[in-house]
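Asks: 3D, please:
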Amino acid sequence: MEPEPVRRVLADNLRRARLDSGISLSELSRRSGIGKATLSALESGAGNPTIETVFSLSRALGAPISTLLEDSVPTLSVVRGDEQDVLSGPTIDLRMLRTLRRNGVAVEVFDQQIRTGGPQPSSGHIGTEHTIVQVGTLRVHVGEQTVDLHAGDAIAFDAHQPHSYEAIDGDVRSVLLLEYPPGEAQRVFDLHP
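Replies: You can find the predicted model right below:
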């Protein structure tokens, strides 16, 4: 799938989330560390979003990633992984598959592929992060702790903390779930009823 749909969806959702939060482009720039011109380009659909950009915006807005990336979802849907837009970082590719909502909790489901080449850091974001390794060995750093996970292993942690993923001995395939409790999930419900 071409990158244009992700740009269009991000442009629409970013502007709506920023305005709903009542903050200016300048304030979002300050909070996210992303230049005002870059934010303006993203809101107009002309920018080139990266995984780091989307996570920074999510953190700065205090909003789940799906608030920025998800179009409305029909009651019945089939998601083909190879047809989804990819958010890429230096060693990671994420494909958003679905947002699940129940009893005030929202869970975003991602196909996650981590390539060898060093850790993919995150300075933290809202929610609880769950990763289930399907193939390979994944090293996860959370705060001062380091854990190696193998196929079939899972980890969960408070995603507000700095953390990183690193593929050890070959590429890793995993499922990433970002869970937002009722207070944090409300933004998902408000923006994507």
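
Asks: Please count neighbours and contacts with C-alpha atoms only from this point.
Replies: OK.

Asks: Could you pull out the buried residues of the helix or strand encompassing residue 148?
Replies: Assigned by DSSP states H and E, residue 148 belongs to strand 145-149. Across strand 145-149, burial judged by 16 or more other C-alpha atoms under 10 Å covers residue 149.

Asks: and if you look at stretch 47-59?
Replies: 47, 49, 51-59.

Asks: out of these, which are inside strands?
Replies: Assigned to strands by DSSP state E, none of these qualify.

Asks: tell me the two of those that are most distant?
Replies: 47 and 59 (18.8 Å; C-alpha to C-alpha).

Asks: gap between the closest residue to residue 54 other than its chain neighbours and residue 147?
Replies: Leaving aside its chain neighbours, residue 54 sits nearest to residue 65 (7.2 Å; criterion: C-alpha to C-alpha, 6 or more residues apart in numbering). For residue 65, the distance to residue 147 (C-alpha to C-alpha, to the nearest Å) stands at 25 Å.

Asks: compare with the first, here's sequence two:
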Amino acid sequence: MKSPESSIRDVLAANLRRERVRRGLSLSKLSQLSKIGKATLSQLESATGNPTIETVFSLSRALEIPISDLMDARHSDAVTVVRAAETEVLSGEGVDLRALHRIEASGMIVEVFDQQVRADGRQRSLGHAGTEHTVVQSGRLVAEVDGRRVDLGPGDYIAFDGRLPHSYAAPEGPVRSVLLLHYRSGRHEAADQPNSPH
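Replies: Predicted coordinates:
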């Protein structure tokens, strides 16, 4: 998704500025929409800030765009190989994410992430654009979606409307999972994604 020399900070800085300017938003207005301080946004746009999962998801929600529109350096080849050692980690209060790939086909965008929920951590989200899918690879994951708790083990799968408040926790030790986010193509359609069947 990005060349080794382009960092998460650099890619986010360029994409955030492009998306903000495209919408005619001032830093103050984006701060109001995303609930992120104006100074923090300024640092992110100058590639001097320290982006977190919470920050990126808040920006995705405020701008109504897929996460990868903020994180993708837009490189493509016939064969895509993403090496774990060469992929930067985006960390949040309880989760470490590595962006692996963005797929665009049949009017849909699918983002693929390697997701690790840290032991005794809890990752909370107020919601974001798209539909969220998680497949547990190892460990026991506790997902809570709009107040409903679901316990998941290896091989289990959950899907839900990403706009709903949700959280992930790993009470018994670290959890490894694959996170997929999918959206309809189009800049302003991402937030209109219908509920996914469970």
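
Asks: check contacts around the residue positioned nearest the centre of structure 2.
Replies: Per C-alpha atoms, centre = their mean, the C-alpha nearest to the average position across structure 2 is that of residue 67, at 4.8 Å. With contacts defined as C-alpha atoms under 8 Å, 6 or more residues apart in numbering, the neighbours of residue 67 of structure 2 are 56-57, 60, 111.

Asks: Out of those residues, which is nearest to residue 44 of structure 2?
Replies: The closest of these to residue 44 of structure 2 turns out to be residue 56 (C-alpha to C-alpha; 10.2 Å).

Asks: Structure 1: which residue goes with the residue nearest to the centre of structure 2?
Replies: Matched by TM-score structural alignment, residue 67 of structure 2 corresponds to residue 65 in structure 1.

Asks: for residue 56 of structure 2, same thing?
Replies: Checking TM-score structural alignment: residue 56 of structure 2 goes with residue 54.

Asks: Any buried residues in the helix of greatest length in structure 1, and which?
Replies: Longest helix in structure 1, counting residues (DSSP state H): helix 4-21. Across helix 4-21 of structure 1, burial judged by 16+ other C-alpha under 10 Å covers 6-18.

Asks: What segments of structure 2 are helices?
Replies: 8-22, 27-34, 38-45, 53-63, 67-71.

Asks: Need those helices in JSON lines (columns: distance to residue 163 of structure 2).
Replies: Formatted as JSON lines, the helices of structure 2 follow (distance: least, C-alpha to C-alpha, whole Å):
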{"stretch": "helix 8-22", "distance to residue 163 of structure 2": "20"}
{"stretch": "helix 27-34", "distance to residue 163 of structure 2": "14"}
{"stretch": "helix 38-45", "distance to residue 163 of structure 2": "22"}
{"stretch": "helix 53-63", "distance to residue 163 of structure 2": "8"}
{"stretch": "helix 67-71", "distance to residue 163 of structure 2": "13"}
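
Asks: Aligned counterpart of residue 129 of structure 2 in structure 1, please.
Replies: In structure 1, residue 129 of structure 2 lands on residue 126 (TM-score structural alignment).

Asks: Does that match touch residue 157 like I think?
Replies: No. Judged on C-alpha atoms under 8 Å, residue 126 of structure 1 makes no contact with residue 157 at a distance of 11.1 Å.

Asks: quick one: which of the two has more around it?
Replies: residue 126 (24 against 13; other C-alpha atoms under 10 Å).

Asks: To what extent is the nearest residue to the more buried one once chain neighbours are set aside buried, counted in neighbours?
Replies: Spatially, and ignoring its direct neighbours in sequence, residue 126 of structure 1 is nearest to residue 160 (5.4 Å; C-alpha to C-alpha, 6+ apart). A total of 16 residues lie near residue 160 of structure 1 under the criterion other C-alpha under 10 Å.
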